[in-house]
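> heads up, no residue letters with this:
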């Protein structure tokens, strides 16, 4: 068993951020890359309705995955804080209760979504054959959500211990399983979308197993929680997970609106959006990983009351995001034609891919700022700020801008409007994070009293 010490309380913060983000992004990229390969395979089948079905399904799967991301953020923040305080037994207890709650709540959430699949797909604008294809695809994948949540929370626990490599390997193993099964099931057995869905389920089961095994093998396992611990930890977990889940759900809600707005311009436009939706997390996997990567760094230093390092970690996170976005945007611009050719994108779909690989990619920096700020909010005991910023970004920062863009320039305006709204809320998130960190200077050591987050959550909050 490794010696559990707070690894982020000393040393270069930029190095910690780079190592955590890059290792986390490798695992994420493995999963997202397989999704991208799915899209390539589906496009090779030569049926626009299959690609469109994947696009509609992606918005709903993003919705379900965001629930797991919110739970993982909460688990990672609480375990990292306990590690920073030097209480390893408490860290293992929080890990145990987080996993149990994640699986149970994930099962309930999956059941509700599975029941409403037809209505949700229709709400996004799908109809006819495309609606039936998307419904069949989702009905296979959605029931596996509880296992995906185990994997996501398990990975967050590993990162909270500073074990970024094993967290990365869990998702990497899942990506390998998916990559191997995809061509076999899609082409070899001619299962088309059903084959892609079955490969995704197998990958989720793999991620769950390979994320939990290192927790037991290398980090002393879990502390068996008492009945009181379940009550206490529910309060602390709900105080972060509640707003964190709401925060994460904002993104698929905004994406669902974007998908519906794009549907007005035909299946070719929706197929183009589906390509971009798969390309985006692969290209910016490091940025997607940044919030989860920097969270334990901020959490451990906040637990140790090293506020100077907390502020520097935030600053370095924003600088790191800027450098990554600049490099990725330049690469996308140079490769825009081969990328469009890979998917056989023509007409409106090709036009949208070119737009994304140009100025839209550069503006993704502001989303990176929001990710870093959310990590700060969640780990400094202000998770509701993440909720307000994200919902603002995906409502006020999406709907009016997308409407205006679509009215002015058509399908490209949908992407432009969505990106411009991110500028406003990226700047707002940066200002709020700096203000919170300034207020935290000189405060008493952090506890588990989240009563200031609101009366409802205060009812479930207890001090140890």
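Sure, I can see it. Bear in mind the structure is a predicted one, so any value in this text is a computation, not a measurement.
> Please make it C-alpha for all contacts and neighbour counts, starting now.
Fine.
> Show me where the stretch 301-450 of the chain has its helices.
Listed from the start of the chain, the stretch 301-450 of the chain has helices (DSSP state H, counting those that start in this stretch) covering 307-334, 336-342, 347-355, 361-362, 365-379, 383-394, 399-409, 411-440.
> Check which helices and strands the helix or strand hosting residue 278 is in contact with.
For residue 278, the host element (DSSP states H and E) is helix 267-283. Under the contact criterion of 3 or more C-alpha pairs under 8 Å, 6 or more residues apart in numbering; DSSP states H and E, helix 267-283 touches helix 13-44, helix 48-84, helix 227-263, helix 347-355.
> What residues sit buried inside the second one?
Same thing as helix 48-84. 48-84 (16 or more other C-alpha atoms under 10 Å).
> List the contacts of stretch 420-435.
311, 363-364, 366-370, 373-374, 376-377, 389, 392-393, 396-398, 401 (C-alpha atoms under 8 Å, 6 or more residues apart in numbering).
> Measure how buried the closest residue to residue 24 other than its chain neighbours is and give me the count.
Distances taken as C-alpha to C-alpha, 6 or more residues apart in numbering put residue 168 closest to residue 24, at 5.1 Å, once the chain neighbours are dropped. With neighbours defined by other C-alpha atoms under 10 Å, the count for residue 168 comes to 26.
> So residue 168 sits against residue 26, correct?
Yes: Residue 168 is within contact range of residue 26, at 6.3 Å (criterion: C-alpha atoms under 8 Å).
> quick one, the helix holding residue 278 and helix 48-84 angle?
30 degrees (axes from the mean of the first three to the mean of the last three C-alpha atoms, to 10 degrees).
> and helix 267-283 with helix 411-440, angle?
Using the same axes, to 10 degrees: helix 267-283 against helix 411-440 is 30 degrees.
> ok, structure two:
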């Protein structure tokens, strides 16, 4: 905690809006670079052929499950450490960080061993045919071996964010992504003495970039910044801290896994309107992921702020930050909507030549993004609940959002108005859930401030 400390935002005393901006911009940069590198990855694999691309597509549900667990653990890690730092307990924060690294390593190694031993039955269950299984093995054999080197930097980045440093994780993500993009063509197609390895080359490129991130993050946390203890604490202490992290991490991971489940149900619903509707919905999902980048970045930077101030019992600062983030997101997403709506014809033409698909894409753009600001309120409330150590509230909100409002309203809208009705149902569902989320969070925060956080 040396000369660079002054450059990092003070979450407990600094100007709230300036602090949030200082933390969010680097995260946004990291997410954009990572997204572009992922596109590069997919591009090179697609050059190998359809079977290879299909094989890697089959791996997404499995890799997403492991990564969801890691995201849940990183949410739990960040909340526990930021609260300790906010209350001024540096030693507890260092112990919590060490336990989080070991816990994630143990869980991911266990999952990877099970995954590795069940590749054939698992992917047959997912619908993989015999001709794609060899390519799935090429990719997943290496992926399972190296998964712990992917997950450890994710937990390490959560420790840094808990301390208010969002710039370093973003630089680490960008460096690892860049290395992966450079190695991809060399290992996939071969170059000089390096043989062409195909799909296995793509997985090996990822593993090498993870190893770089793994080495850098451990050096930063344990040697340079001394944010985490070294070695391994006594087993009883490790179990005690792990319970705290899993108390938040497991519900957060569960909430994370609900989204693809709801997306699968909605895709099946769209399939009843034909392949064109499914294609348009797929394009819409890509548009949504780009249009919601600022919300997602804020959902990573608001929780450390909330948790540190929760540790310091500064409930007024939490309230001010939450409200200012929501006001900003509503204004920002309205601008995004106006831009998208104006470019709807152009966007649809970029993605398809089919007139019916293009029409559905335009309907999607004119209706659903109008609610992305409301969706932002839900996402920020969810992450703030986790930051206040209220993970079951966050999980309940996710369940209510997807299965009480979104899927039923989309279905009813479809019955009443076809594809347009599905999109309108989704928009109305976001309005109901956002109102509920806002009042629920305000009530919980008021109750905490009265009880003093007990």
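Noted; the coordinates are in hand. Given the structure is predicted, the values throughout are model-derived calculations rather than measurements.
> ok so, going back, distance to residue 122 of structure 1 added to the helices and strands packed on helix 267-283 of structure 1, as TSV?
Below are those laid out as TSV (distance: least, C-alpha to C-alpha, whole Å):
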stretch	distance to residue 122 of structure 1
helix 13-44	21
helix 48-84	9
helix 227-263	10
helix 347-355	22
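> Specify the stretch among these that is closest to residue 383 of structure 1.
Of all these, helix 227-263 sits nearest to residue 383 of structure 1, with 5.7 Å by C-alpha to C-alpha.
> so what secondary structure elements neighbour the closest one?
helix 48-84, helix 88-115, helix 267-283, helix 383-394, helix 399-409, helix 411-440, helix 455-458.
> do that again at 6 Å, thanks
helix 48-84, helix 383-394 (3 or more C-alpha pairs under 6 Å, 6 or more residues apart in numbering; DSSP states H and E).
> So what's the gap between the first one and the chain middle?
Going back to what we said before, that points to helix 48-84 of structure 1. 5 Å (C-alpha atoms, centre = their mean, to the nearest Å).
> Tell me the residues of structure 1 aligned with stretch 377-386 of structure 2.
Aligning stretch 377-386 of structure 2 against structure 1 (TM-score structural alignment) gives residues 369-378.
> Quick one: distance of that stretch to the chain centre.
13 Å.
> Mean distance of it to its aligned residues in structure 2, please.
With mean C-alpha distance after the TM-score superposition for structure 1, stretch 369-378 of structure 1 departs from structure 2 by a mean of 1.6 Å once superposed.
> What lies in contact with that stretch?
With C-alpha atoms under 6 Å, 6 or more residues apart in numbering as the test, stretch 369-378 of structure 1 has contacts from 291, 295, 318, 383, 386, 426, 429, 433.
> on that earlier part again, ok, the residue nearest to residue 24 of structure 1 touching residue 27?
Yes: because the distance of 4.5 Å satisfies C-alpha atoms under 6 Å, residue 168 of structure 1 is recorded as touching residue 27.
> Any chance of JSON lines for the helices and strands packed on helix 227-263 of structure 1, columns distance to residue 419 of structure 1?
As requested, those are exported to JSON lines (distance: least, C-alpha to C-alpha, whole Å):
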{"stretch": "helix 48-84", "distance to residue 419 of structure 1": "17"}
{"stretch": "helix 383-394", "distance to residue 419 of structure 1": "10"}
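> of all the contacts of stretch 369-378 of structure 1, which comes closest to residue 37 of structure 1?
residue 291 (25.2 Å).
> what sits against the closest one?
Here residue 291 of structure 1 is in contact with 371-372, 375 (C-alpha under 6 Å, 6+ apart).
> do that again at 8 Å, thanks
Going by C-alpha under 8 Å, 6+ apart, the list of residues near residue 291 of structure 1 reads 371-372, 374-375.
> Tell me which of those residues you also see in structure 2.
Retained contacts for the contacts of residue 291 of structure 1 in structure 2, judged by both residues aligned by TM-score structural alignment, their matches' C-alpha atoms under 8 Å, are 371-372, 375.
> can you pull the contacts of the residue nearest the centre of structure 1?
Central residue of structure 1 (C-alpha atoms, centre = their mean): residue 69, 5.3 Å from the mean position. Applying C-alpha under 8 Å, 6+ apart, we find residue 69 of structure 1 in contact with 149, 152-153, 245, 248.
> distance of the equivalent of it over in structure 2 from residue 77 of structure 2?
Here residue 69 of structure 1 is matched to residue 71 in structure 2, going by TM-score structural alignment. Using C-alpha to C-alpha, to the nearest Å, residue 71 of structure 2 is found at 10 Å from residue 77 of structure 2.
> now residue 387 of structure 2
10 Å.
> now swap in residue 11 of structure 2 and tell me
Taking C-alpha to C-alpha, one finds residue 11 of structure 2 at 17 Å from residue 77 of structure 2.
> do residue 167 of structure 2 as well
18 Å.
> again with residue 323 of structure 2
The value you get for residue 323 of structure 2 to residue 77 of structure 2, if C-alpha to C-alpha is used, is 25 Å.
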